[in-house]
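**Student:** quick one, what's the 3D model for this:
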Amino acid sequence: MTIAPIQGPLTPQVTLPVTPVRPVIPVTPPAAPSIEINSGQVRAQLIAKTAQEAAGRQGGLAPLVADLSQALRNPMLPAQVRSAAALVLAQARPADGRVSGADIAKALAQSGLFLEARLASEPRANPRGQDLKAELLVLRQALAAWLAGAPRAPVRTPGRAPPPPYRGAGASTQPAASPSLPSDAPLSAVGQRLLAETEGAVARQELLQIASMPAGADEPLETQLVTRWMFEMPFTTPQGAAVAQFEVGRDRRGTQEGEEPAWRVAFSLDIEPLGPIHARVSLRAAQMTVGLWAEREVGLDRLRQGQDLLAHALRQADLSAEIAIQAGSPPMRAPEAGRLVDQTS
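**Tutor:** Down below sits the predicted model:
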């Protein structure tokens, strides 16, 4: 006996021999064990694993911006790397005191937090020039292609990496960075240093995205009532590259039905000669609370000199504000058990 397969326009004719077999009494296999998958637990484990891996690689954005500025002065830098580096540097604003609320809103939109979400909703959109993480990924690709085949020697970046960001940690300062590459450094050493710093900056972007994720349904209700976005805004200063870390949040705790959630904004910046400056701002309806801290006397004096100007600007915006200026730094929330430990100390 033979069986001929169904013929299609591209199906060759094949004849398969079939050997008759005796009937077999069917056996019902045992039922497979029921497995319940906790999606929330799987999600938490994946996020924790990604965060742990990124925390070991992350580095500050300021050293990369400083070294890119110096590297671009080398005419031998490959054109593809030069183009990608210029777009990363275009994300850094000069710290000239003229940063507006619109600038900060733009920095949040282009911070890299929403890159994957935008690509998912608009697959054909080109994020180049509009997203910091996209620029870092392109720069990493250009550097890796340039150094392909070259041995990857260990690269020691000067200074320590800033603490890794995590949800609820609050904003913290990072010192300004000056270029760390010698002016006569070999081109291969320049590429290796830039690649290491770029990989560290990409890992930090991943941590910022994880810190900005909404709380899961299995987390405490108090955590679910607060939405936070944590991002970093690079600046250029005469002393080097600096980074301001922001946390913007909507707090629904304590709100009644129909009542608007409170807006909470925190940022920290360390620039010369002011030193570390911290701000914590809360806005509910038309009532605003502003807390400012300075860790140096010169920064404290500058804040006090501008207090009346700030109060006048808030009144012009029809906001009732309480302003407090203090020395030191704001109280920081103690990290929960299970956070990462710096073993390099």
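
**Student:** going forward, measure contacts between C-alpha atoms and count neighbours the same way
**Tutor:** Noted.

**Student:** the stretch 101-250 of the chain: helices as residue ranges?
**Tutor:** 101-109, 115-121, 132-146, 187-211, 221-224 (DSSP state H, counting those that start in this stretch).

**Student:** A313 is nearest to which of the ones you listed?
**Tutor:** Closest to A313 of those, according to CA to CA: helix 101-109, at 13.0 Å.

**Student:** that closest one vs helix 132-146, what angle?
**Tutor:** 50 degrees (axes from the mean of the first three to the mean of the last three CA atoms, to 10 degrees).

**Student:** about what we covered before: format the helices of the stretch 101-250 of the chain as a markdown table; extra columns: mean neighbour count and distance to L61.
**Tutor:** Formatted as a markdown table, the entries for the helices of the stretch 101-250 of the chain read as follows, by neighbours: other CA atoms under 10 Å; distance: least, CA to CA, whole Å:
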| stretch | mean neighbour count | distance to L61 |
| --- | --- | --- |
| helix 101-109 | 15 | 14 |
| helix 115-121 | 13 | 18 |
| helix 132-146 | 21 | 10 |
| helix 187-211 | 22 | 5 |
| helix 221-224 | 14 | 29 |
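
**Student:** between those helices, which gets nearest to L77?
**Tutor:** helix 187-211 (7.5 Å).

**Student:** quick one: that closest one to helix 132-146, angle?
**Tutor:** 150 degrees.

**Student:** to compare against the first, here's another:
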Amino acid sequence: MKADMNIPPLPSAVPNGPRPALSGGDVLTLLQPLEGLISPGHRATAEVLSLKQGELAFQLLLKLTLESGRQANVHVSSSQPLPLGTLLSVSQPTAGSLAISVQQALSHQANALTRLDTQQLPPGTLLQGKVLSAQVLAQANGGPTIYRSLVTLLNSALSTRTLMLDSPQPLRVGSLLSARVEDAHTLKFVSLGGRQDQLAVTQQLARQLSRQGSLEGLLSALQKLPAHQNLPIGLRTSVEALLTGLPTPQQLGDPKTLSNALLNSGAFLEARLLNGEGRALTPDLKASVLRLIAQILPGVPANPGFNPAVAASVQAQAMPTFVRNALGMLGQISAKAQPGGFPLPQRALQNTDNEDSLESLLKLAAAALSRLQSHQLSSLEQSGRTPDGNLLTTWQLEIPMRNAHDIVPLQVKLQREEPPEKESAETPQARAIKDPLWRIELAFDLSPLGPLHVQAQLLRGNLSGQLWAQRAFTAELIASQLGELRQRLNDAGLSVTDLDCHQGTPPDSGPTQLEQRWVDETA
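**Tutor:** Okay, the predicted model is just below:
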């Protein structure tokens, strides 16, 4: 569909002179004939309460107010759409019809909005509405086809008002419309596809967050498996590969190791599969958890009819019933986390000592899989256009680290914000302003330092950062080392503009605010 839709000007009034006789277009047909509804020689006031477009005519619901004050609702059909709220003066020439004047027939659009008040709705305002009608306008020879529609608005101060629009393509009757105000007479169509996709992501994220459990729960359980336990060879091999592949904090100080850990965190599994990298997924964390689930399932008594041939392609929405039940149980363990939050809170299963060990392991693996998917969905939810029009891309993931005998998850959130592209010629200074802004957040809990949270942003080589430590002695220790950290960052070629450490936790700013406005699909 073409992006622009025009609001036509108010039609010109009928010129003075003899009034033409009534035509068929000025007659409203009663869907149910009523004898003597309006007495001969008398008139009634009618208000349009609803409009529905049929195949051959428009169906209206009118509220009649007779001269006596009595009111009645009647259903009529009309060759022309009459905007909601339109007031008419009608008479009843026959039992099956109501008549309106020619003046009213030609200027019925007067009740529809034919311009927007840009003081009330400034350019950039997002309007949402429901299409009531669509008609083809008569065009001169060779002229483009124009479709005229009536749209009832669902938001803003003009909610319930009817707007008249001209567009180069028909608007489907009953469909939901989202458009941005350009000026008093022009709207720009905004596709709802991406918004609907993002709403689906948010709904799926809420479900995954209720099922997820901390990665260290699974990895710690794998560490504690007795060496003498009789496990299938393939399962034992997968467990050992998963545990030996965990990096230490010191190893993550190497750029190449850190890069591989980010790549193999599970956040990019589906993208790598689409690129044909299926055979190189051995170190990928999500692929390893999926493989672990597939190898545990045959040994679980509560798993009837498991098919090993499809185990490698197990996904949360296609898991066997037992795994879905395990995921559902996790939703009853603790309070639900809020979508878009960072870092994800620690969540552990209840005591499972009385359960079969493989069954407990399966539940932990299912919870860990949901946690990885929660990070992926959070990334999608926090990506899109900001209110300023900038493109925001988010990568949220988790890297489990081995710290002595403990498993410590390192949660990472990377964001890149880019200004919109412009086709006009730009000066070097203007291009510099368009450099992307990078943000990074880290959250981890290292013994004996306790929980730590790091926030930093980088723009054109200028770095600013804030650190938070929940323990007082840790905050004091970090504050005493900030000078050395600043020097090391300067040696790396960065200009440090701000670097501070605080005790406590960062202020809760909630998820990144993107432009997400939804229309009422039941309207």
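
**Student:** may I see the helices of the stretch 101-250 of structure 1 arranged in a markdown table, with distance to Q245 of structure 1 as well?
**Tutor:** Shown next, in a markdown table, are the helices of the stretch 101-250 of structure 1 (distance: least, CA to CA, whole Å):
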| stretch | distance to Q245 of structure 1 |
| --- | --- |
| helix 101-109 | 11 |
| helix 115-121 | 19 |
| helix 132-146 | 14 |
| helix 187-211 | 10 |
| helix 221-224 | 21 |
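
**Student:** quick one: closest of these to I325 of structure 1.
**Tutor:** From the helices of the stretch 101-250 of structure 1, taking CA to CA, the stretch that ends up closest is helix 101-109, at 20.8 Å.

**Student:** superposed on structure 2, what's the mean shift for the closest one?
**Tutor:** Mean deviation of helix 101-109 of structure 1 relative to structure 2 after superposition (mean CA distance after the TM-score superposition for structure 1): 2.6 Å.

**Student:** hang on, the earlier thing: so which of the helices of the stretch 101-250 of structure 1 is nearest G59 of structure 1?
**Tutor:** helix 187-211 (4.3 Å).

**Student:** and the contacts of the closest one?
**Tutor:** By CA atoms under 8 Å, 6 or more residues apart in numbering, the list of residues contacting helix 187-211 of structure 1 from outside reads 47, 51, 54-55, 57-61, 63-64, 67-68, 71, 76-77, 112-113, 133, 136-137, 139-140, 143-144, 147, 152-153, 155, 157, 164-168, 181, 228-231.

**Student:** type out the ChimeraX command that picks the buried ones from the residues you listed.
**Tutor:** This is how ChimeraX selects the buried members of those, with burial counted by 16 or more other CA atoms under 10 Å:
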select :51,54,55,57,58,59,60,61,63,64,67,68,71,77,112,113,133,136,137,139,140,143,144,164,165,166,167,168,181,228,229,230,231
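
**Student:** coming back round to it: relative to L87 of structure 1, which of the helices of the stretch 101-250 of structure 1 is closest?
**Tutor:** helix 132-146 (6.4 Å).

**Student:** could you tell me where the closest one falls in structure 2?
**Tutor:** Taken onto structure 2 by TM-score structural alignment, helix 132-146 of structure 1 occupies residues 285-299 there.

**Student:** figure out how far that stretch is from the centre of its chain.
**Tutor:** Between the centre of stretch 285-299 of structure 2 and the centre of its chain there are 31 Å (CA atoms, centre = their mean, to the nearest Å).

**Student:** residue in structure 1 paired with K63 of structure 2?
**Tutor:** Checking TM-score structural alignment: K63 of structure 2 goes with nothing.

**Student:** is K63 of structure 2 in a helix, a strand, or coil?
**Tutor:** strand (DSSP: H, G, I helix; E, B strand; the rest coil).

**Student:** tell me which residue of structure 1 matches up with L361 of structure 2.
**Tutor:** Using TM-score structural alignment, L361 of structure 2 sits opposite L194 in structure 1.

**Student:** quick check: that match vs R250 of structure 1, distance?
**Tutor:** 37 Å (CA to CA, to the nearest Å).

**Student:** what's the helix or strand L243 of structure 2 falls within aligned against in structure 1?
**Tutor:** Assigned by DSSP states H and E, L243 of structure 2 belongs to helix 233-244. Using TM-score structural alignment, helix 233-244 of structure 2 lines up with residues 79-90 of structure 1.

**Student:** show me what counts as buried in that stretch.
**Tutor:** 81-82, 84-89.

**Student:** excluding sequence neighbours, find me the nearest residue to the residue positioned nearest the centre of structure 2.
**Tutor:** By CA atoms, centre = their mean, structure 2 has its centre lying nearest to Q198, at 2.3 Å. Distances taken as CA to CA, 6 or more residues apart in numbering place E381 nearest to Q198 of structure 2, at 6.3 Å, with adjacent residues excluded.
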